[in-house]
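# structure for the following, please:
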Amino acid sequence: MGRLNINWERDGRQAAYLELPSSTNTSAWQNLRIPVFYFRRGDGPRTLLIGGSHGDEYESQVALSKLAHTLDPHTLIGSILVIPSLNLPAALAGARLSPIDGGNLNREFPGDARGSVTQRMAHFVSHELVPRVDSVVDLHSGGRTLRFHPCTFVHGQADPARTAAFLAAARSFRAPLTVILREDHADVMLDDVVERAGKLMLASELGGSALVTRDTVHLTSEGLRQLLQHLGHMSGAQSSPTTVAPSRVVCVPGPEYYLHADDTALFEPVLELGEAVREGAVVGFYHYIDRVDRAPVPLYAPRSGLLLCVNGQALVHRDDAVAVIAVDYEG
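As a prediction, the model looks like this:
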């Protein structure tokens, strides 16, 4: 299945590899090694930080790499487990999905101990790591095909008190937006495993277009610091004031707030992410670069709200997400 040589009771910093045996056309007895970092200082809150579940989402991988190599365990309360690039084969291939088995890691949970590499990776996280922590933070961005106004993501919970706790943690990250959204495929995502275990779950969408920018990495690094403080990992004496505006809480009420492509073309956005938009307003244009007889065609906002997400690269194909509209959350 997998193995990770960490002493969970030892204080200090440990660096190890999550090892997953594999077999491919080019490497019959491959042993996949994924870097993992563990920090502990006594009993206290326990948090798992994950980046790179999708390989082409780089902001989290850079921010968590920086954290893994700078965090001082002597300043902590409790324990923090950091995996900067969980889907390492995909990250090294610059791809969303694993090049080994084509698996989409965050659509394989709770995994399969006897399945493919991606399924065994999901199983290890579900059964070996999630039970060891109180909170899980799975950092995402838009990857190559989407671009988000930076935000944290939470699922609404049946218990209002749990929803409030999730929102408080998400807002402590101080991204411009905190989004309440339950995806159609949530039952095969890590979120579902964590929530069914009664743990706190937080995700994000921190940029996209397969880019790393100074602003998104700074936002992610500062957000992690503020979140870890909120979760109780930092003493009050170590806290530092912030002048960042509170995160605005929004939601995506349903599929009618998504705009999907009906054709293959180049998409030209005309609005900035986070900008207010009215239903029926032009959000961009299709450009048919292969036709002399087709002028640019406008695309219209399906609902009023703010622009949460747009296509991350100019080329769109039929059924691709082109834009997503969010509205203020009324609670």
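
# drop to CA atoms for contacts and neighbour counts, all remaining ones
Fine.

# can you pull up the most central residue in this protein?
Against the mean C-alpha coordinate of the chain, by C-alpha atoms, centre = their mean, the closest residue is residue 140 at 1.9 Å.

# just the element for that one, please.
Using DSSP states H and E, residue 140 sits in no helix or strand.

# which residues of the stretch 201-331 of the chain fall in helices?
214-230 (DSSP state H, counting those that start in this stretch).

# all strands of it, in order?
248-251, 258-260, 265-269, 276-277, 282-287, 297-300, 305-311, 315-316, 321-328 (DSSP state E, counting those that start in this stretch).

# can you check which of these gets nearest to residue 118?
Between residue 118 and the strands of the stretch 201-331 of the chain, the shortest gap by C-alpha to C-alpha is with strand 321-328, which sits at 25.2 Å.

# give me the next element, helix or strand, following whatever helix or strand residue 153 lives in.
If you go by DSSP H and E, residue 153 is part of strand 151-154. Counting by DSSP H and E, the element after strand 151-154 in chain order, helix or strand, is helix 160-172.

# which other residues reach that next one?
Contact with helix 160-172 is made by 152-157, 178, 200-202, 223, 226-227, 230-231, 246-247, as judged by C-alpha atoms under 8 Å, 6 or more residues apart in numbering.

# show me what the helix or strand following that helix is in contact with.
Sequence-wise, the next helix or strand downstream of helix 160-172 (DSSP H and E) is strand 177-180. For strand 177-180, contacts defined as C-alpha under 8 Å, 6+ apart pick out 149-156, 167, 170-171, 247-252, 329.

# which of these count as buried?
The neighbour-count test (16 or more other C-alpha atoms under 10 Å) marks 149-156, 167, 170-171, 247, 249-252 as buried among the contacts of strand 177-180.

# determine which two of those are furthest apart.
Maximum distance among the buried ones among the contacts of strand 177-180 (C-alpha to C-alpha): 20.1 Å, for 149 and 156.

# would you turn the strands of the stretch 201-331 of the chain into a markdown table with distance to residue 92?
Below are the strands of the stretch 201-331 of the chain laid out as a markdown table (distance: least, C-alpha to C-alpha, whole Å):
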| stretch | distance to residue 92 |
| --- | --- |
| strand 248-251 | 33 |
| strand 258-260 | 30 |
| strand 265-269 | 28 |
| strand 276-277 | 37 |
| strand 282-287 | 33 |
| strand 297-300 | 36 |
| strand 305-311 | 23 |
| strand 315-316 | 24 |
| strand 321-328 | 25 |
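
# I have a second one here; can you model it like the first so I can compare?
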Amino acid sequence: MARMSTARTTIDFDRSGKQIGFVDIPHSPHDDAWGATRIPLAVIRNGNGPTVILQAGNHGDEYEGPITLGELIRDLDPGMVSGRIIFLPAINLPAVLAGRRTSPVDGLNLNRTFPGDPTGTITQQISAYVSDVVMPLGHAYVDLHSGGSSLNILPSAIIEPAPDAAHRKRNMEAVLAFDAPLTVVIDNLGEPRTSTATSVRAGLTTVGTEMAGAGTVSLDALGICRKGVRNVLSHLGVLPPTGGPPAARPENILRIPGHDGYVLATTNGVFEPFHALGAEVHAGEDAGRIHNLADPGRAPETVRYLSDGIVYGRRQPGRVVVGNCCVTVATRYEGELA
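Predicted coordinates:
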């Protein structure tokens, strides 16, 4: 039985042309008895073709994706489209407005709430709307991320694993079409509550990204994102071809090797990294040390890599507490490419 939702939109998903509007989710905080949280939504439809869902702002401190989708909404001529594009450029709007990873309304991380709850908190209702209303309309789903304010990541396109071989092949081909400098297989340690894991369960061709981060807008990553989204839309047949196929770069397909890919803080303090992004590192090698600035007589505590690979992501703020991710390592992907 379909889950009932109070979310509403004036957008007609089946109408041709360009529409820009909102999804209204009723919200009754202390200072607004009968208000709504308004999530930006746009649809461009023309002719026959697949439906591609483009989402950004899943985390509110990741900026390249929302900028890219806003530009596409404004600039894309519907006559260039064959099919339908559904844009969710600031899906976690409360977090986007606050510049936070998590929502200031309910404290939740949207990307750990899927498939959501249509009668839950605002964040749970947002993920339920995407899962119940938007994803069933789609053939493909693109979720644009970066490292946010707590992490800086090498710009990359992300493969969400799929258990079915044919589905896995579709995902890989679409991600490779994005043509990022790196392609990384990330399963979030099997976490089922992410948007891309939910998209895979729904049978959609699924593409993710990690576009730098550090709480800023990277010009290089923004350029990669702008080009990559159009590349994927072209690959899926929604936009005209952009040129030749992407260069084959099998040496640049990586994966995060499970728990061993994460160097976690073992104490509170300030993390001093020993390696730059992209540096080759080895299991057992010192990754950095954590300084206790309040106790200068106490020696810093060293943390070490648990896997060979390259430094793929690195914590941006110096201050850490126990359990914070200090460094992420990616290693060569050894699985099948199709």
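
# after superposition, what's the TM-score here?
Counting by TM-score structural alignment, normalised by the length of structure 1, the TM-score of this superposition works out to 0.94. Behind it: 329 aligned residues with a C-alpha RMSD of 1.8 Å.

# and the gap between the aligned partner of residue 190 of structure 1 in structure 2 and residue 188 of structure 2?
Alignment note (TM-score structural alignment): residue 190 of structure 1 maps to residue 195 of structure 2. To residue 188 of structure 2, residue 195 of structure 2 is 11 Å away according to C-alpha to C-alpha, to the nearest Å.

# same check, this time on residue 207 of structure 2
Residue 207 of structure 2 sits at a distance of 14 Å from residue 188 of structure 2 (criterion: C-alpha to C-alpha).

# in terms of neighbours, single out the busier of the two.
Between residue 207 of structure 2 and residue 188, counted using other C-alpha atoms under 10 Å, residue 207 has the larger neighbour count: 29 against 14.

# isn't that one right up against residue 139?
No - using C-alpha atoms under 8 Å, residue 207 of structure 2 is not in contact with residue 139, being 11.7 Å away.

# rewinding a little: quick one: closest of the strands of the stretch 201-331 of structure 1 to residue 116 of structure 1.
So among these, strand 321-328 is nearest, using C-alpha to C-alpha, at 28.6 Å.

# now the closest one against strand 305-311, angle please.
Strand 321-328 of structure 1 runs at 150 degrees relative to strand 305-311, counting by axes from the mean of the first three to the mean of the last three C-alpha atoms, to 10 degrees.

# could you check how far the equivalent of residue 167 of structure 1 over in structure 2 is from residue 313 of structure 2?
Per TM-score structural alignment, the equivalent position to residue 167 of structure 1 in structure 2 is residue 172. With the distance defined as C-alpha to C-alpha, residue 172 of structure 2 ends up 22 Å from residue 313 of structure 2.

# one more: residue 126 of structure 2?
Residue 126 of structure 2 is 28 Å from residue 313 of structure 2, by C-alpha to C-alpha.

# okay, now residue 53 of structure 1: neighbour count?
For residue 53 of structure 1, the count of nearby residues is 30 (other C-alpha under 10 Å).

# nearest residue to it in space, please, no chain neighbours.
Leaving aside its sequence neighbours, residue 53 of structure 1 sits nearest to residue 87 (C-alpha to C-alpha, 6 or more residues apart in numbering; 5.0 Å).

# which position in structure 2 aligns with that neighbour?
Matched by TM-score structural alignment, residue 87 of structure 1 corresponds to residue 92 in structure 2.

# before we move on, what about residue 44 of structure 1?
Aligned partner of residue 44 of structure 1 by TM-score structural alignment: residue 49.

# its match against residue 82, yeah?
Yes - using C-alpha under 8 Å, residue 49 of structure 2 is in contact with residue 82, at 5.1 Å.

# looking at those two, which is more packed in?
residue 82 (22 against 17).

# quick check: the more buried one vs residue 11 of structure 2, distance?
Counting by C-alpha to C-alpha - residue 82 of structure 2 and residue 11 of structure 2 are separated by 19 Å.

# contacting residues around the residue nearest to the centre of structure 1?
With contacts defined as C-alpha under 8 Å, 6+ apart, the neighbours of residue 140 of structure 1 are 51, 52, 53, 54, 57, 59, 60, 203, 204, 205, 206.

# run a quick neighbour tally on the first one.
Other residues near residue 51 of structure 1 come to 27 when the count uses other C-alpha under 10 Å.

# find the residues that touch each one of residue 49 and residue 82 of structure 2.
237, 238.

# need the contact list for the equivalent of residue 229 of structure 2 over in structure 1.
Using TM-score structural alignment, the partner of residue 229 of structure 2 in structure 1 is residue 224. By C-alpha under 8 Å, 6+ apart, the contact set of residue 224 of structure 1 is residue 173.

# try residue 215 of structure 2
61, 62, 147, 148, 149, 150.

# mind redoing it with 6 Å?
For residue 215 of structure 2, the contacting residues are 148, 149, by C-alpha atoms under 6 Å, 6 or more residues apart in numbering.

# what's the counterpart of it in structure 1?
Taking TM-score structural alignment for the superposition, residue 215 of structure 2 sits opposite residue 210 in structure 1.

# do residue 138 of structure 2 as well
Counting by TM-score structural alignment, the partner of residue 138 of structure 2 is residue 133.

# quick one on the thing from earlier: any idea how far residue 250 of structure 1 is from the match of residue 229 of structure 2?
21 Å.

# just residue 299 of structure 1 next, same as before
Distance from residue 299 of structure 1 to residue 250 of structure 1, by C-alpha to C-alpha: 23 Å.

# just residue 145 of structure 1 next, same as before
Applying C-alpha to C-alpha, the value for residue 145 of structure 1 to residue 250 of structure 1 is 22 Å.

# what's the average distance of the helix or strand containing residue 61 of structure 1 to structure 2?
Using DSSP H and E, residue 61 of structure 1 maps to helix 59-70. With mean C-alpha distance after the TM-score superposition for structure 1, helix 59-70 of structure 1 departs from structure 2 by a mean of 1.3 Å once superposed.

# having no further points to raise, I will conclude here.
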